[in-house]
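Novice: Take this sequence and fold it.
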Amino acid sequence: MPKASPPRQLPLQLSGQPALRREDFLAAPGNAAALALIDAFPDWPARVVCLVGPEGAGKSHLAAIFAERSGARLVEARALDRAGVPEAVETGALVLEDLEPGGFEEAALFHLLNLTREQNAYLLLTARLPPAQLPLATADLASRLRTVPVFEIAPADDALLAAVLVKLFADRQLTVDEATVQYLLLRAPRSVAGAKRVVEAIDAAALAAARPVTRALAAQVLKEHAELATNEDED
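Specialist: Just a heads-up that it's a prediction; the model follows:
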């Protein structure tokens, strides 16, 4: 009779909730201007400003800090319609997230910009591209967006990526040693978004095998998920 395989723990699909307080934000030279903007509220250069950066750069974290301080609502750009604009800004502040090409109603955004100005409200936009680069059919909207001050967040460097990896594991109640972090820095995607995907995969593997997070486990995950690795393991 064949020997039974040891039982595997099925991973629960519960993502770690990120810590989004001001003290949890990982400051770095590449995000210093954006962080200074949020810290300076309400002393802003304009009532409408925009945070621009790649996926996972920290835009949503900064937006959450701003929302906590200002009482702003958080609305996805694709969910905004013209009828909902007055309610969206009734608290005097709003975060409009993920302003992507073709992913929002131009009439609604134009109305929002007008109402923000009329009511002396504050509007924080987040996007991957500067608003002035969005392809728009509405000339007046394009003109308005060209005047919006942009605060760019640069891609993470090694020091920030290492800190991000530690934080992402900590958000999932996992500890990770320096050797594992350095191993991942050499082989994981060079972005915060890529780091999130790697940590998620390692967390799932650790749960399934009932193992702690180690360099060996990280190597196994990257080998099994080639799309997550940037370099082949030399071991």
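
Novice: Every contact and neighbour count from this point should use C-alpha atoms.
Specialist: Noted.

Novice: Okay, strands next: where are they in the chain?
Specialist: For the chain, the strands defined by DSSP state E occupy 48-52, 73-76, 93-97, 122-127, 150-152.

Novice: For the ones you listed, give me a markdown table that also has distance to Glu106 and mean neighbour count.
Specialist: Converted to a markdown table, the strands of the chain look like this (distance: least, Cα to Cα, whole Å; neighbours: other Cα atoms under 10 Å):
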| stretch | distance to Glu106 | mean neighbour count |
| --- | --- | --- |
| strand 48-52 | 16 | 25 |
| strand 73-76 | 14 | 17 |
| strand 93-97 | 13 | 24 |
| strand 122-127 | 14 | 24 |
| strand 150-152 | 19 | 22 |
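
Novice: Could you dump these into a markdown table with distance to Ala137 added?
Specialist: Converted to a markdown table, the strands of the chain look like this (distance: least, Cα to Cα, whole Å):
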| stretch | distance to Ala137 |
| --- | --- |
| strand 48-52 | 20 |
| strand 73-76 | 20 |
| strand 93-97 | 20 |
| strand 122-127 | 18 |
| strand 150-152 | 21 |
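
Novice: Can you check which of those gets nearest to Ala63?
Specialist: Closest to Ala63 of the strands of the chain is strand 93-97 (Cα to Cα; 6.6 Å).

Novice: can you give me the helices for this structure?
Specialist: Applying DSSP state H to the chain gives helices spanning 32-40, 59-70, 85-88, 106-118, 139-146, 158-171, 178-187, 192-209, 215-224.

Novice: and of those, who's closest to Leu26?
Specialist: Between the helices of the chain, helix 158-171 lies closest to Leu26; by Cα to Cα that is 7.3 Å.

Novice: Which residues does that closest one contact?
Specialist: 16-19, 26, 28, 175-176, 181-182, 185, 190-192, 195-196, 199, 203 (Cα atoms under 8 Å, 6 or more residues apart in numbering).

Novice: Now do the buried residues in it.
Specialist: Leu160, Leu161, Ala162, Val164, Leu165, Val166, Lys167, Leu168, Phe169, Ala170 (16 or more other Cα atoms under 10 Å).

Novice: Contact partners for Ala46?
Specialist: So Ala46 contacts Val148, Pro149 (Cα under 8 Å, 6+ apart).

Novice: How much space separates it from Pro7?
Specialist: 59 Å (Cα to Cα, to the nearest Å).

Novice: Kindly report the same for Ala63.
Specialist: 43 Å.

Novice: Which of the strands of the chain sits closest to Arg144?
Specialist: Nearest of the strands of the chain (Cα to Cα): strand 48-52, 10.1 Å.

Novice: Off-centre distance for the closest one?
Specialist: Centroid separation for strand 48-52 versus its chain: 14 Å, with Cα atoms, centre = their mean, to the nearest Å.

Novice: Next, the structure of the following sequence, for comparison with the previous one:
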Amino acid sequence: MPRQLSFDLPVREALGREDFFVSPANATAVALIESWPDWPSHKLLLTGPEGAGKTHLSQVWASLSGARVISATTLTDSDIPALARGPVAVEDADRIAGCAPAEEALFHLHNLTLAEGGSLLITSRTPPARWGLGLPDLASRMQGTTQADLQPPDDALLGAVLMKLMADRQLRPEPRLIPYLVPRIDRSFQAAREIVERLDKAALEQGAPITTRFAAKLLEG
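Specialist: Okay, here's the model as predicted:
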């Protein structure tokens, strides 16, 4: 069968609350996001591996609170006093460890936001003690922040993530495909993302529907 041309089209990721599947792996984090006005000290730290749903929950919280969402790596180019006038979500805070200007920027944003009576959501892949921060005052504030961990997915969550990733790509797998894939891939969000990308690309190239048999051949190959 001749290979078809495939195009790297943008993936439209659904990031609404109704698109986030709740399971024991993330229930505590979701409950805290939804009760945000009652956060201790008006701040929360979300931790979890790549693809665990941190960005999705940041967007959910932004919809609830009217917060701005910003990457920690862009803080040095941002107007910190302007950001601090309202709720703000800072993503991937662990990525700025060792960068003195960025650490200073996050420190000032933290202090100004709370002083203004706002709320602060911070996301990272790991707990603050493992970031390697060089600014002691920032380290103490991060370690004193209420933390919610997004755990590795159980079967139900992994299946839901696979379904969402396929829906984001407008893929329509046959019903038995997801139960087939769940026990055959690594129990991680990254593995789910990778298998969906592989299935999408192979199906486009071969002009074939994404069936269980198609997935089996791909996994065997």
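
Novice: Identify the residues contacting the spatially most central residue of the first structure.
Specialist: Central residue of the first structure (Cα atoms, centre = their mean): Gly56, 3.4 Å from the mean position. Neighbour list for Gly56 of the first structure: Ser191, Val192, Ala193 [criterion: Cα under 8 Å, 6+ apart].

Novice: Of these, which ones are shared with the second structure?
Specialist: Contacts from those that recur in the second structure, judged by both residues aligned by TM-score structural alignment, their matches' Cα atoms under 8 Å, are Val192, Ala193.

Novice: Adding distance to Val85 of the first structure as columns, could you present the contacts of Gly56 of the first structure in CSV?
Specialist: Converted to CSV, those look like this (distance: Cα to Cα, whole Å):
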residue, distance to Val85 of the first structure
Ser191, 34
Val192, 32
Ala193, 31
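
Novice: So between Ala63 and Pro7 of the first structure, which is more surrounded?
Specialist: Higher neighbour count among Ala63 of the first structure and Pro7: Ala63, with 24 against 8, using other Cα atoms under 10 Å.

Novice: what do we get in the second structure for that one?
Specialist: Aligned by TM-score structural alignment, Ala63 of the first structure pairs with Ser58 of the second structure.

Novice: In contact with that match, which residues are there?
Specialist: Val69, Ala89, Glu91, Leu121.

Novice: Considering the residues you listed, which is situated nearest to Ala31 of the second structure?
Specialist: Distances from Ala31 of the second structure to those, taken by Cα to Cα, are shortest for Leu121, at 14.0 Å.

Novice: Pull the contacting residues for the closest one.
Specialist: Leu121 of the second structure neighbours (Cα under 8 Å, 6+ apart): Lys43, Leu44, Leu45, Leu46, Ser58, Val88, Ala89, Val90.

Novice: Just give me the match in the first structure for it.
Specialist: Per TM-score structural alignment, Leu121 of the second structure is aligned with Leu124.

Novice: For that match, give its distance to Ser15 of the first structure.
Specialist: Using Cα to Cα, Leu124 of the first structure is found at 27 Å from Ser15 of the first structure.

Novice: and if you look at Arg69 of the first structure?
Specialist: In terms of Cα to Cα, Arg69 of the first structure sits 26 Å off from Ser15 of the first structure.

Novice: Please apply the same query to Leu112 of the first structure.
Specialist: From Leu112 of the first structure to Ser15 of the first structure the distance is 34 Å (Cα to Cα).

Novice: more neighbours, those two?
Specialist: Leu112 (23 against 11).

Novice: Please say which position in the second structure that one maps to.
Specialist: Alignment note (TM-score structural alignment): Leu112 of the first structure maps to Leu109 of the second structure.

Novice: Can you name the residues that contact its match?
Specialist: Ile80, Pro81, Leu83, Ala84.

Novice: Now the first one. Nearest residue, chain neighbours left out?
Specialist: If the residues on either side of it in the chain are set aside, Ile80 of the second structure comes closest to Leu109, at 5.8 Å by Cα to Cα, 6 or more residues apart in numbering.

Novice: Distance of that neighbour relative to Val88 of the second structure?
Specialist: 9 Å.

Novice: And Trp131 of the second structure, by the same measure?
Specialist: Taking Cα to Cα, one finds Trp131 of the second structure at 21 Å from Val88 of the second structure.

Novice: How about Pro128 of the second structure?
Specialist: Taken as Cα to Cα, the span from Pro128 of the second structure to Val88 of the second structure is 19 Å.

Novice: Could you do Pro24 of the second structure as well?
Specialist: Counting by Cα to Cα - Pro24 of the second structure and Val88 of the second structure are separated by 27 Å.

Novice: Then Gly48 of the second structure?
Specialist: Counting by Cα to Cα, the gap from Gly48 of the second structure to Val88 of the second structure is 19 Å.

Novice: Could you do Ala27 of the second structure as well?
Specialist: 22 Å.

Novice: same check, this time on Met1 of the second structure
Specialist: Distance from Met1 of the second structure to Val88 of the second structure, by Cα to Cα: 52 Å.

Novice: same question, Asp186 of the second structure
Specialist: Taken as Cα to Cα, the span from Asp186 of the second structure to Val88 of the second structure is 34 Å.

Novice: Check Leu9 of the second structure too.
Specialist: Distance from Leu9 of the second structure to Val88 of the second structure, by Cα to Cα: 31 Å.

Novice: show me the contacts for Thr55 of the second structure.
Specialist: Thr55 of the second structure touches Glu91, counting by Cα under 8 Å, 6+ apart.

Novice: I'd like to know how many residues surround Leu217 of the first structure.
Specialist: 18.

Novice: now Ala191 of the second structure
Specialist: 15.
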